[in-house]
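Chemist: sequence-free structure coming up:
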């Protein structure tokens, strides 16, 4: 039976996606169970998720043996692509019906371009197209980071008819650039003769890491005023991102595209696992409930919502004034928003690079063991 609490999240207009995937989850039927029991209608992956999956990856042994026998052991990255696209392809098939019944908004599975390419536009474009072709499923989404180099890659992928999950968005100015990249891509796609109604995108706005960094700085300041602001900046930032979404897709430019069949680029709340044990473990789900959004959750967060998450309606659109006030108060204490969000972007790219290197090591070791 579907969980009443996750059903309430879904009924409020939030699509629940699972931030995890592994061969074991696919083989065991765990993914189908979460679809049935927890209202899960999509999946996101990243290098860290696959690194963890491969590190405990007995389920991958048969495919590793095949790759080693085929001589792929001389190219670890090619083996990684083969392994991860197989998982994503299978997950896409699990979600085929949801994809069809939601008209392409859900039933989505995301796979990310190599983080080593985060500052390389041309090769990001090439890899996005390669991953799209290799997965060979209409409901795949290719994840491209919202770095400066990623923005033109987003436009080109959309223009080529590829649905994109834009990842690693931390700041409101960068989010506006992401929306512009999406709209530009749609305009070019239409010019190239693509059916723009088939192109979808989500903009993954990272939440918890903002609180982690800002709260560290507030703690260092240590005043009563500073400490009173802890645990508030991430929600404020995300809520103002939704205001940007509303304003941007109400523009004449967006309206023209929407009238011709285009889809809005939904905000996706990412990094929704709470890092501070002093904060409620469902904070970045229940406090960001609003229509036309996605919340991608680690399984622990999803289970917490299912157990005790309380949905109290729209927690975003009536909060813009307070959100602005909270970010202004943080700025008045000397915390530089632009510096914080750029630091978070840089750190996020580096963390995924480290995870990618761990993934390379795990796959290389498994391939070598078959030699």
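Modeler: Right, received. Where do you want to start? Computed from a prediction, not measured in an experiment: that's the story for all the values here.
Chemist: every contact and neighbour count from this point should use C-alpha atoms.
Modeler: OK.
Chemist: can you map out the strands along the chain?
Modeler: 14-18, 40-43, 108-112, 140-145, 164-169, 201-206, 266-270, 293-297 (DSSP state E).
Chemist: and those, which is most packed in?
Modeler: strand 140-145 (a mean of 29; mean count of other Cα atoms under 10 Å).
Chemist: who are the packing partners of that one?
Modeler: helix 76-94, strand 108-112, helix 121-135, helix 150-159, strand 164-169 (3 or more Cα pairs under 8 Å, 6 or more residues apart in numbering; DSSP states H and E).
Chemist: on that earlier part again, turn the strands of the chain into JSON lines, columns for distance to residue 80.
Modeler: Formatted as JSON lines, these follow (distance: least, Cα to Cα, whole Å):
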{"stretch": "strand 14-18", "distance to residue 80": "21"}
{"stretch": "strand 40-43", "distance to residue 80": "19"}
{"stretch": "strand 108-112", "distance to residue 80": "12"}
{"stretch": "strand 140-145", "distance to residue 80": "16"}
{"stretch": "strand 164-169", "distance to residue 80": "20"}
{"stretch": "strand 201-206", "distance to residue 80": "24"}
{"stretch": "strand 266-270", "distance to residue 80": "24"}
{"stretch": "strand 293-297", "distance to residue 80": "23"}
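Chemist: ok, which of those comes nearest residue 367?
Modeler: strand 108-112 (22.2 Å; Cα to Cα).
Chemist: let me know the angle separating the closest one from strand 140-145.
Modeler: 40 degrees (axes from the mean of the first three to the mean of the last three Cα atoms, to 10 degrees).
Chemist: what is strand 108-112 packed up against?
Modeler: So strand 108-112, by 3+ Cα pairs under 8 Å, 6+ apart, packs with strand 40-43, helix 76-94, strand 140-145.
Chemist: CSV for the ones you listed, including distance to residue 20?
Modeler: Conversion of the helices and strands packed on strand 108-112 to CSV gives the following (distance: least, Cα to Cα, whole Å):
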stretch, distance to residue 20
strand 40-43, 7
helix 76-94, 11
strand 140-145, 14
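Chemist: please name whichever of these is nearest to residue 322.
Modeler: Among those, if distance is taken as Cα to Cα, the winner is strand 140-145, at 29.2 Å.
Chemist: structure B:
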């Protein structure tokens, strides 16, 4: 038994926040499932940008796509889809063993569509059909324009990973969209037991932005609050999850609750324990998607201390009161993070398209 196994016993599934063709072809991904108890994989535009810009694993497919005259964005998605499909096959035994709860691999819609509902839902359908594996999840950002696409996708039986959530208020909208989509799926006669969803709450980015502002304030009270906002924010989200998606959720019979997923869990401040966002966000019906370095840190540090989510709402609210008292405008923090979140993925995607365009000439 490892720390990751212990984490699973507490109710938190560990998913790897990374994917590349090298991981798949070398057997590394399969090895991680066996040796580090990983039960899922998430990807994003930045991850694929990194994977496709290194090594030679994609060279043969790039040559084929070049000869076929495929447009650059179609080429990038063709390679991404192949990787996700292969990863889904590797994780299929986990999917079967857990009844579809885990064994999931996520692929994201084009981040440039974040403000376009029609384009988002169209691509969600396209990715779902082209990956053509029951354990794929389509990542859709929690922007004002894309939230209706979350409902639409779920209503059609598409499993969805809702990404880029930074606030409890936004999370309320996501839960509403989830409930609406599952209700519509049931009304349409779909087997809702086959539809799964997670809501990805970003953690370390919250601390990075708030800590920067606390350091600018500089008072003893402000500095004492560094490294607390991200965890408190996630714990408040978990309290809302229990309230809205617990035993009295009102979901159709057989429906699976949308689990909170802790994303951006690699610490960005070297002064914090590397497994901070693992040990402090452990609890029932959750997922933690981690870069491999964070997984290794959790295995090495082994500092779990039980369920650190249930019953933490009051303490988390107190942190937010203290942040407000020292002058932190959390509404503005969230506004900045939401815009930066989309922009970072768009920038990564554009960089990838630019480099791939050169390869396809």
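Modeler: Thanks, I have the structure now. Quantities reported herein were computed from a predicted structural model and do not represent experimental measurements.
Chemist: now distance to residue 346 of structure 1 too, for the helices and strands packed on strand 140-145 of structure 1, in a markdown table please.
Modeler: A markdown table is the format used below for those (distance: least, Cα to Cα, whole Å):
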| stretch | distance to residue 346 of structure 1 |
| --- | --- |
| helix 76-94 | 23 |
| strand 108-112 | 17 |
| helix 121-135 | 16 |
| helix 150-159 | 13 |
| strand 164-169 | 10 |
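Chemist: tell me which of the helices and strands packed on strand 108-112 of structure 1 sits nearest to residue 178 of structure 1.
Modeler: strand 140-145 (9.8 Å).
Chemist: so which bit of structure 2 is the closest one matched to?
Modeler: The aligned range for strand 140-145 of structure 1 in structure 2 is 136-141, by TM-score structural alignment.
Chemist: quick one: the matching stretch to structure 1 mean distance?
Modeler: Once fitted to structure 1, stretch 136-141 of structure 2 is off its aligned match by 0.1 Å on average (mean Cα distance after the TM-score superposition for structure 1).
Chemist: compare the strands of structure 1 and give me the one nearest residue 355 of structure 1.
Modeler: The nearest among the strands of structure 1, by Cα to Cα, is strand 108-112 at 12.4 Å.
Chemist: matching residues in structure 2 for the closest one?
Modeler: Taking TM-score structural alignment, strand 108-112 of structure 1 hits residues 104-108 over in structure 2.
Chemist: circling back to that earlier point, can you tell which of the strands of structure 1 is closest to residue 360 of structure 1?
Modeler: strand 108-112 (14.9 Å).
Chemist: other residues contacting that closest one?
Modeler: Under the contact criterion Cα atoms under 8 Å, 6 or more residues apart in numbering, strand 108-112 of structure 1 has outside partners 41-47, 85, 88, 91-92, 95, 99, 131, 139-144, 165.
Chemist: residue in structure 1 matching residue 52 of structure 2?
Modeler: Checking TM-score structural alignment: residue 52 of structure 2 goes with residue 54.
Chemist: okay, now that match: neighbour count?
Modeler: 25 (other Cα atoms under 10 Å).
Chemist: contacting residues around the closest residue in space to it that isn't next to it in sequence?
Modeler: Closest residue to residue 54 of structure 1 apart from its sequence neighbours, by Cα to Cα, 6 or more residues apart in numbering: residue 362 at 6.5 Å. By Cα under 8 Å, 6+ apart, the contact list for residue 362 of structure 1 reads 51, 54, 55.
Chemist: roughly how far does the residue of structure 2 most remote from its centre sit from residue 361 of structure 2?
Modeler: The centre of structure 2 is farthest from one residue, residue 67, which by Cα atoms, centre = their mean lies 34.9 Å away. Here the criterion is Cα to Cα, to the nearest Å. By it, residue 67 of structure 2 lies 10 Å from residue 361 of structure 2.
Chemist: cool, and residue 270 of structure 2?
Modeler: 42 Å.
Chemist: equivalent analysis for residue 351 of structure 2, please.
Modeler: 16 Å.
Chemist: same deal with residue 11 of structure 2?
Modeler: 49 Å.
Chemist: among the two, which residue is more densely surrounded?
Modeler: Neighbour count, other Cα under 10 Å: between residue 11 of structure 2 and residue 361, residue 11 has more, with 16 against 9.
Chemist: give the aligned equivalent of the more buried one in structure 1.
Modeler: That one, residue 11 of structure 2, aligns with residue 13 by TM-score structural alignment.
Chemist: dump the residue contacts of the residue lying closest to its match once chain neighbours are set aside.
Modeler: Leaving aside its chain neighbours, residue 13 of structure 1 sits nearest to residue 291 (4.0 Å; criterion: Cα to Cα, 6+ apart). Shown in contact with residue 291 of structure 1 (Cα under 8 Å, 6+ apart): 12, 13, 14, 314.
Chemist: what do we get in structure 2 for residue 291 of structure 1?
Modeler: Match for residue 291 of structure 1 (TM-score structural alignment): residue 284.
Chemist: and residue 301 of structure 2, what's its match in structure 1?
Modeler: Using TM-score structural alignment, residue 301 of structure 2 lines up with residue 308 in structure 1.
Chemist: quick check: that match touching residue 4?
Modeler: No. Taking contacts as Cα atoms under 8 Å, residue 308 of structure 1 lies outside contact range of residue 4: 10.2 Å.
Chemist: more neighbours: which of the two?
Modeler: residue 4 (15 against 12).
Chemist: and that one, what does it touch?
Modeler: Counting by Cα under 8 Å, 6+ apart, the residues that residue 4 of structure 1 touches are residue 306.
Chemist: corresponding residues in structure 1 for stretch 75-85 of structure 2?
Modeler: The aligned range for stretch 75-85 of structure 2 is 79-89, by TM-score structural alignment.
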